[in-house]
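Participant: Build me a model:
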Amino acid sequence: MPETSVTLAVASDFEHDFQGGADLLRRGRVNEAIIVMTRAVAARPDHAQARHNLGMALKRKGDLGAAASNFIEAIRLDPSLETSRLSLAEVLKSQGRSGEAVRHVRQLLERQPDHASAWRMLGLLLKGLGESASAVAAFTRAAALNPRDGASRFGAVMALLPPFYDRQDDIAQARAAYTTALEALPASLRLDTPDGAAAAADAYGSFLPYYLAYQGQSDRALQARHGRMAVDILARRHPEFASAPVLPLEGPIRVAVVSGFFCWHTIWKLFIRGWMAGFDRQRFQLFGYHTRTASDAVTALARDGFDRFVEGETNFVALARRIRDDRPHVVLFPEIGMDNLTARLAAIRLAPFQCVAWGHPDTTGLPTIDAFLSSDLMEPPGAEGDYTEPLVRLPGLGIHYPALPVPEEPLDLASFGVGPDDILYLCCQYLSKYLPDDDDLIARIAAAVPTARFLFITPRSELLANRLRARLRLAFGRAGVVDADRRVTFLPYLSPGRYASLNAQAHVYLDSVGWSGGNTTLEAVAQGLPVVTWPRGLMRGRHSAAILTALGATATLADSADRYVDIAVRLGHDPDFRASVRQATLRGLPGLYGDVRPIRTLERLLEDRVRMNGYLI
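Facilitator: As a prediction, this is how the structure comes out:
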């Protein structure tokens, strides 16, 4: 074949794969798209857009490392390719490399200083890094450049709730600023105009007040304001979803579980798998709606375990219609506040009865939620006043929690500088849970146990880890401990098996105060690890205490700061005490795993409510 013909054939094949791969991706056929796009890149390795397209497909699949490599190569081939820089920034953020992501976005803004989407991405990145003032400025700039950018207006308000505080007084300042901005938000969204209302509805859920709950205060008033605004915004745009559907009288009860966490995640472990395994399937049909594209072995379990399982549909209107068409009597949200699409769906009416569990343990403020499913052991007296929803205190922990075996994988703690004689205090909570006022608890334990080493898990931001290090140095100094940097170790994120090994090797689990461990505590007690906890304040500060009470292992349950320190110090010095706590913990596990009272009580609640509403014979 002549050389020209060969060139034309190669070009023709490339164009076929280039266009075909993009079409496959649009249709959601991600694996096929990757095969075709890889072939296109092999034919034209110097084609920047082909590299970008392959990166997008790999990103959709969740192969973030390969996606980043292709975006970087696309940028090298064509530095002006703005979509690659923004996509790379998003991937880097997901990998915990937000600092690198900021650098790429700033490079884009150097070329195009009026790029509204780049300013919004910069705001998102800076918000996650805890740089609230800079994040607000970036979101504000994005909104000024694009008046229809409702997402940036939401972002500018939510960025006032930082993920971390250097001083306790910063909390009051952040809360006051957020309160003022939230009150002004509806006016800035221009909800009184059709365009403004439409833009706000399309943007709602892009940024949520997730970090409000970490301030350790009752959020009812603020969440009620936010929830009423959300419901109003979506009702203006989508009046067809503003009222509950009328269903024919029929049975069994159809229960829709709506979540972005049909995957290996805390929400799956605590709530969804127990509902899937525990509901009486003669009386209840279980429908699952996965609001994210992430998929793993757990997703496969859900496909088989639910009577109907819907995934891959991430368009709000399409998914809302799909759920409504399936006519559920009840919608269960395991959480509201952690997943954007779930939050939008929770602000409309999908079923006659809609409930939220304590996956994000704060009131939603949404008038569309008819019950908050909590735990009798976790809720303090008078807790009803902290919720806009009617509070339902289910027995025990409020969840059906079967045993969750996780095979251990090797974890060499010596490689992280841990010595063989160190007493290991596991501090494994999300760093936002550690408020400045409680640093002295750790420092006092360090002063009393010279061989104590405190193991934290590095967040997806080294900046936040460094800020906690700086806070702990000050606290340790106040306690007369001069080697804070040696005594505090930050471990990387660990695989489930290596994390199980960490729980097995640790000596003591130090619970965070104000917002205690839930899933992390359950995984610790599964290994018999002694848990020191001080139940205080709202329900979210009482998870671990409830777990220990359910186990009948309450010797490490404190009622004051001094008692918390005393118990932790005794565990550090007294191996016999540690062993006795471990034995009591392990003895209680069968009763905890076998407690079906929460799911049976939930079944009766749903049946009574559906019958009361006249939807079931």
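
Participant: switch to C-alpha atoms for all contacts and neighbour counts from now on
Facilitator: OK.

Participant: So Gly337, which state does it fall into?
Facilitator: When classified by DSSP: H, G, I helix; E, B strand; the rest coil, Gly337 comes out as coil.

Participant: need the contact list for it.
Facilitator: Residues near Gly337 by Cα atoms under 8 Å, 6 or more residues apart in numbering: 208-210, 343, 360, 364.

Participant: Return the member of these nearest to Leu463.
Facilitator: Tyr210 (19.4 Å; Cα to Cα).

Participant: which of the contacts of Gly337 has the most neighbours?
Facilitator: Most neighbours among the contacts of Gly337, by other Cα atoms under 10 Å: Thr364, with 28 neighbours.

Participant: isn't there a helix covering it?
Facilitator: No: according to three-state DSSP, Thr364 belongs to no helix; its state is coil.

Participant: What about the contacts of Gly337, which are in helices?
Facilitator: Counting by DSSP state H, the part of the contacts of Gly337 found in helices is Ala343.

Participant: Next, the second sequence, to be compared with the first:
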Amino acid sequence: MGTREGLAKLEAGDLAGAEAEFLPVLFANPKDVPALHGLARVAMGARRFDVATDLLGQAKKLEPASERLALDFLEACSALASQQPGNASVHYALAQGFLELGDIEAARDALVASLMADPRHVQARWLVNRLLPRVCGNPQEIALWRRRTATGIAILDATVHPASPEASALELPGLLARTNFDLAYQGQDDRQFQEIYGRLVHRAMTAWLPDLAEPLLPVPFVFREDKRIRIGFASAHFTRHTVFMFLSGWIRHLDKSRFKVFCYLVNATPDDWTQEIAGACDEFRHLQCALEDSARNIRADALDVLIYPDVGMDARSFALAAIRLAPVQMAGMGHPVTTGLPSIDIFLSGELLETEASETHYSEKLVRLPGISVCYHPLQTQQTKQRADFGLDGADTIYLCCQPHQKYLPQSDGVFTEIAGLVPQAKFLFFDHPARHYDNYRFKARLRQAFLARGLDPARHLIFMPRQAWEDFIQLYGLCDVFLDSFGWSGGNTSFEALSRSLPIVTLPAPLMRGRQSFAMLKILGLDECIARDALDYVKIAVRLGTDQDWNRHIRGRIAQERGKLFDDLTPVRALEAVVAQAVVG
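Facilitator: Next up is the predicted model:
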């Protein structure tokens, strides 16, 4: 009795017998994924597609990286949509399934179908023209989707004007469905889009909670028993996440004799890193409650300043940032693009990250903290693995390309082929997304085509590895020859960690802040020779680092000698304290 027997009966076409095997397993353990999957296949065979989608949805939550579950879910949803073509919610569920795989065109088609079934379906209406693929085949495709996004935002801005809390509440499911997160990866100035969308969300949120739209005055210090400035940080990423690594130094090192620190975990499940943040602040709140209750809980803490480290990465945090929960509200660079929100007063960036024209990129007042703006502490691990542990050849020149796919725009593919043409033993190490399997296929196909067009064998030069745990990423930094920074949006945590292992980086700074992080790190280390002037210079530096072992060792030695300047630097924290104090007490 059990899952194995159930699968055997399922293959034999005995649906009733298979169901009888799977059900006891599931009763004993409702989270048994093979049993959930098996029962879903039984339901599919019986044409009970609603039951199948429910079971597969449960299984996908337990194993989100499973491509088989994702594809079976799409099959079940498609069949259910054929059974119930007038059910907008079924088409919307199908859209979500395609979206999770990365098939944005199919997701958009399903959203259109949802709106045809019910033009009032609020999530579909908010999303249909704002979806963006993370992997595009060419610049023209990027331009197409960008035009669609502009149209979608403009239509929402023109049509969403709720006149009451009740009318605004009807828009909340759409507002909370998704932010413009993917827009920033296209390497262009997004201020216009962000401002229109920011005003829209601000308008909807303040109509829903009008009392939280009112300006706030701080409680005079003369009436306070605790004279410390009350500062809060709200994020969905006080967990094992890059935002935590990048910006948690602010929280850890603020002078607790001058500042009372509140941290709010929004819309996320806490983990061991959450406990570290909780121990570093005075008050920690896990906001598991409804959105309105979360907003009122934050406001009840009577903060002087509220900082959102990563506005734009999480829809719930974005909604909270759209209302006035503290007299002064700031955004950090966890998502390095302007928020566009009228309710955010200051954007905190770094002086080495910005250019003379940077003020034009932000709707907020831009404040440049020293250097990169953060106090970064690298992960401390010993080098315990060798190339063979990852299936890598010791004789290859390995160029580490560890950014997510969306950071690699199609117009930069030629850089890899140019390097490969000059470094015959070059291997470019990329990483798959654990769940967006369609993106993985498109990205690999695009790169392979670029190599074939150059007369190069993709199999000889391209390595695609499953995404690694942070600890193994760190091990790989110690095993690769060169770190190739991405164009348009550079490495952040990855660049810090690479430099902590003395791995040489080659970068080409972009005009926008999000493309200048590795540049800033190399400037601090005095390694201008690793900063390219243009794409041709980038290739030249990368080739030399991959072929001139003496120069590679020289650069590694200089990184090792100077990297103390890069880590655990309290200067930005002291500057942040001064900015906050000036904003509160003048």
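
Participant: And the TM-score between them?
Facilitator: Put the two chains on top of each other and the TM-score (TM-score structural alignment, normalised by the length of structure 2) is 0.89; 554 aligned residues with a Cα RMSD of 2.5 Å.

Participant: what about Cys136 of structure 2, neighbour count?
Facilitator: Burial of Cys136 of structure 2 is recorded as 22 neighbouring residues (other Cα under 10 Å).

Participant: Gly45 of structure 2 versus that one, what's the distance?
Facilitator: Applying Cα to Cα, to the nearest Å, the value for Cys136 of structure 2 to Gly45 of structure 2 is 36 Å.

Participant: Flag every buried residue along stretch 391-406 of structure 1.
Facilitator: Neighbour-count burial for stretch 391-406 of structure 1 flags 391-403 (criterion: 16 or more other Cα atoms under 10 Å).

Participant: Tell me the one among those residues nearest to Gly528 of structure 1.
Facilitator: For the buried residues of stretch 391-406 of structure 1, the nearest to Gly528 of structure 1 is Ala403 (13.5 Å; Cα to Cα).

Participant: corresponding residue for Thr269 of structure 2 in structure 1?
Facilitator: Using TM-score structural alignment, the equivalent of Thr269 of structure 2 in structure 1 is Ala294.

Participant: Enumerate every residue touching Gly591 of structure 1.
Facilitator: Gly591 of structure 1 touches 550-551, counting by Cα under 8 Å, 6+ apart.

Participant: part of a strand, is it?
Facilitator: No: counting by three-state DSSP, Gly591 of structure 1 is not found in a strand; it is helix.

Participant: Please say which position in structure 2 it maps to.
Facilitator: With TM-score structural alignment as the criterion, Gly591 of structure 1 matches Lys565.

Participant: Tell me how far that match lies from Ile372 of structure 2.
Facilitator: 12 Å.

Participant: Within its local environment, how many residues does the spatially closest residue to Val539 of structure 2 that is not a sequence neighbour see?
Facilitator: On the basis of Cα to Cα, 6 or more residues apart in numbering, the spatially nearest residue to Val539 of structure 2 that is not a chain neighbour turns out to be Ile419, at 5.9 Å. Counted with other Cα under 10 Å, the neighbours of Ile419 of structure 2 add up to 23.

Participant: Ser218 of structure 1 maps to what in structure 2?
Facilitator: By TM-score structural alignment, Ser218 of structure 1 lines up with Asp189.

Participant: residues making contact with stretch 221-240 of structure 1?
Facilitator: 179, 182-183, 186, 191, 197-198, 200-201, 204, 241-242, 347-348, 363-368, 388.

Participant: The buried residues of stretch 391-406 of structure 1 in strands, which ones?
Facilitator: Among the buried residues of stretch 391-406 of structure 1, DSSP state E puts 391-394 in strands.
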